[in-house]
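Asker: Need coordinates for the following:
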Amino acid sequence: MIYNIDSIVWLLYNIYFYMILVYILMSWVPNARDSFIGELLGKLVEPFLAPFRRFIPPIMGMIDISPIVALLVLQLAASGLISILHYIIG
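Answerer: The predicted structure follows:
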């Protein structure tokens, strides 16, 4: 049973990881975030990225490393959740 929960947590992690990655890459394409998919991803991803952007300023005024930190935190949260589930369930 724990392996099913593991796979669900990792599946959700991977989906959200790639949503963030696509959203970041869309910033390199002009007007990509103005499309339906860009707006949808923005509504799903920005609430997670906003706290990191608030505390981590862009480097040299242009390079935003806050999504990298956010992805690391997301991975740590997924790994921690799986560890806690292993401890609770056995």
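
Asker: CA atoms for contacts and neighbours, from now on please.
Answerer: Will do.

Asker: now the helices for this protein?
Answerer: Assigned by DSSP state H, the helices in the chain fall at 2-26, 36-55, 66-89.

Asker: this one next, for a side-by-side:
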Amino acid sequence: MSAVYEYLQIFFQIYSWLIIIYVLMSWLPNVRESFIGEFLSKIVEPYLAPFRRFIPPIGGMIDISPIVALFTLRFVEVGLFAVIEFIMKQI
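Answerer: Coordinates of the predicted model:
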């Protein structure tokens, strides 16, 4: 079971880094139109879209929805590991 735990932990870390890289790419002109930018968009945007619907940009320019999305992802990770640990203790 520790292998599943490790794989999930690696998945959450990689996905968090993909979100961070995607956000940083917005600071560089035309990077999101590259192959890597489009690839990251397909992976990250479906997760970020619900947050962007409910959290408007501050001052019309500063988008804090990725920060909230990263916090939410971390809470899901911790919660999922707590549930897995609880189930493993019951078995």
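
Asker: picking up where we left off before, using JSON lines, lay out the helices of the first structure together with mean neighbour count.
Answerer: Listed next are the helices of the first structure as JSON lines, based on neighbours: other CA atoms under 10 Å:
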{"stretch": "helix 2-26", "mean neighbour count": "15"}
{"stretch": "helix 36-55", "mean neighbour count": "14"}
{"stretch": "helix 66-89", "mean neighbour count": "14"}
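
Asker: show me what contacts the residue lying closest to residue 39 of the first structure once chain neighbours are set aside?
Answerer: The spatial neighbour of residue 39 of the first structure that comes closest, neighbours along the chain excluded (CA to CA, 6 or more residues apart in numbering), is residue 33 at 5.9 Å. Residues near residue 33 of the first structure by CA atoms under 8 Å, 6 or more residues apart in numbering: 23, 26-27, 39, 42.

Asker: Check the residues you listed and tell me the two furthest apart.
Answerer: Greatest spacing in these, by CA to CA: 27 and 39 (11.8 Å).
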